[in-house]
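Colleague: model the following, please.
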Amino acid sequence: MSMTEIVYRVGDATGPDGSGSVIIAHVCNDLGRWGKGFVVAVSARWPQPERAYREWYKQRESSDFGLGAVQFVRVAPDVHVANMIGQHGIRSSAAGPPIRYAAVDQALEKLGDFAAAENASVHMPRIGCGLAGGSWARVEPLIHARLCSRGIGVLVYDLE
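Modeller: Down below sits the predicted model:
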């Protein structure tokens, strides 16, 4: 298994470059809130990820919903959206921004397992670094460890 590097692109992660099976990954909060940031672009393109996330949140007492969990939603024959719970709440507090790096790391590990099984590439914005308030300098090494080190292709998109 060869190590891959993150490929950076300018563009929209909901319109991924490449062929074959793709997973569009993003970070969600643990409050059942959907409506700001990257999810707006996701919902504009596909209704299923938001519906699935809200239903998953409703079932949280009897499901794996919570920090570090991932929900894979098929939106096209060869496209999945990965709803990764890596954000506690939606506002910064005295404890810092809502990002939870350990949860992002756990979610990326599950994403890696799924991507390997699907032989898929992973496409994402700079996860955890928008509304979640995270630092790319802390997120990028997690992506390297959980995805790139396994030979999984990763494309990170920055909007123009």
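Colleague: okay, CA-based contacts and neighbour counts for the rest of this
Modeller: OK.
Colleague: which residue ranges of this protein form strands?
Modeller: Residue ranges of the strands in the chain, as given by DSSP state E, are 6-10, 22-29, 70-76, 79-87, 121-124, 154-158.
Colleague: any idea how far the last one is from the chain center?
Modeller: Translated: strand 154-158. Computed by Cα atoms, centre = their mean, to the nearest Å, the separation of strand 154-158 from the middle of its chain amounts to 11 Å.
Colleague: here's the other one to compare against:
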Amino acid sequence: MSTEIEYVRGDATLPRGPGPKVIAHVCNDAGGWGAGFVGAVSRRWRRPEAAFRAWYRDRATSGFALGAVQLVQVEDELWVANMIGQHGIRTRSRTRTSGDVPVRYEAIAEALMSLADEAAALGASVHMPRIGCGLAGGRWERIEPLVTQHLTGRGIAVTVYDYDAA
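Modeller: Just a heads-up that it's a prediction; the model follows:
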């Protein structure tokens, strides 16, 4: 059973619709948290950042690595999925034109496969910004097929939010 990605204007930290929901976003493997979409996540809930930092701190034994996913419950029937799909942190010297971007498409694909299993077990829909396309430097035309293959292709409803700063 395949479904289409739904695109909406809005805030991915305020997911729409009934039932259990998972908010998915891409994190780096350097333990950094504070720029991009994670800022919006942290303004709404403290637990995803605290869990991410503990996961990174204990990385020798916690499973923290490119492609890994950490699900953090933030409300009744609402989770945040910290997905490690970015190697390092983007700096001003790294530009989109140089090709030296931190996004790792293979890691995002691996994380989405795990996320699909988690969402299916929860009976949850998945909500996200255009993951991997902000500070990670990725291109949506490469990430969208991964979302389609690993989530909507398995019948998991996905809503992608394009934020309008008012």
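Colleague: care to give me the TM-score?
Modeller: The TM-score (TM-score structural alignment, normalised by the length of the first structure) is 0.97; 159 aligned residues with a Cα RMSD of 1.0 Å.
Colleague: ok, the residue nearest to the spatial centre of the first structure - contacts?
Modeller: If you average the C-alpha coordinates of the first structure and look for the closest C-alpha using Cα atoms, centre = their mean, you land on H26, 2.4 Å from that point. Contacts here follow Cα atoms under 8 Å, 6 or more residues apart in numbering; on that basis H26 of the first structure touches F38, V81, A82, N83, M84, M124, P125, I127, G128.
Colleague: contact partners for whatever residue of the second structure lines up with Y101 of the first structure?
Modeller: Taking TM-score structural alignment as the criterion, the aligned counterpart of Y101 of the first structure in the second structure is Y105. If you count contacts by Cα under 8 Å, 6+ apart, Y105 of the second structure has them with G85, G138, R142, I143.
Colleague: in ChimeraX, how would I select the buried members of the residues you listed?
Modeller: To isolate the buried ones among the contacts of Y105 of the second structure in ChimeraX, judged by 16 or more other Cα atoms under 10 Å, type:
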select :85,138,143
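Colleague: any chance of the contacts of Y105 of the second structure in JSON lines, with distance to T95 of the second structure too?
Modeller: Putting these into JSON lines (distance: Cα to Cα, whole Å) gives the following:
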{"residue": "G85", "distance to T95 of the second structure": "18"}
{"residue": "G138", "distance to T95 of the second structure": "11"}
{"residue": "R142", "distance to T95 of the second structure": "18"}
{"residue": "I143", "distance to T95 of the second structure": "19"}
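Colleague: and the contacts of Y105 of the second structure, which of them are in helices?
Modeller: Secondary-structure check on the contacts of Y105 of the second structure using DSSP state H: residues within helices are R142, I143.
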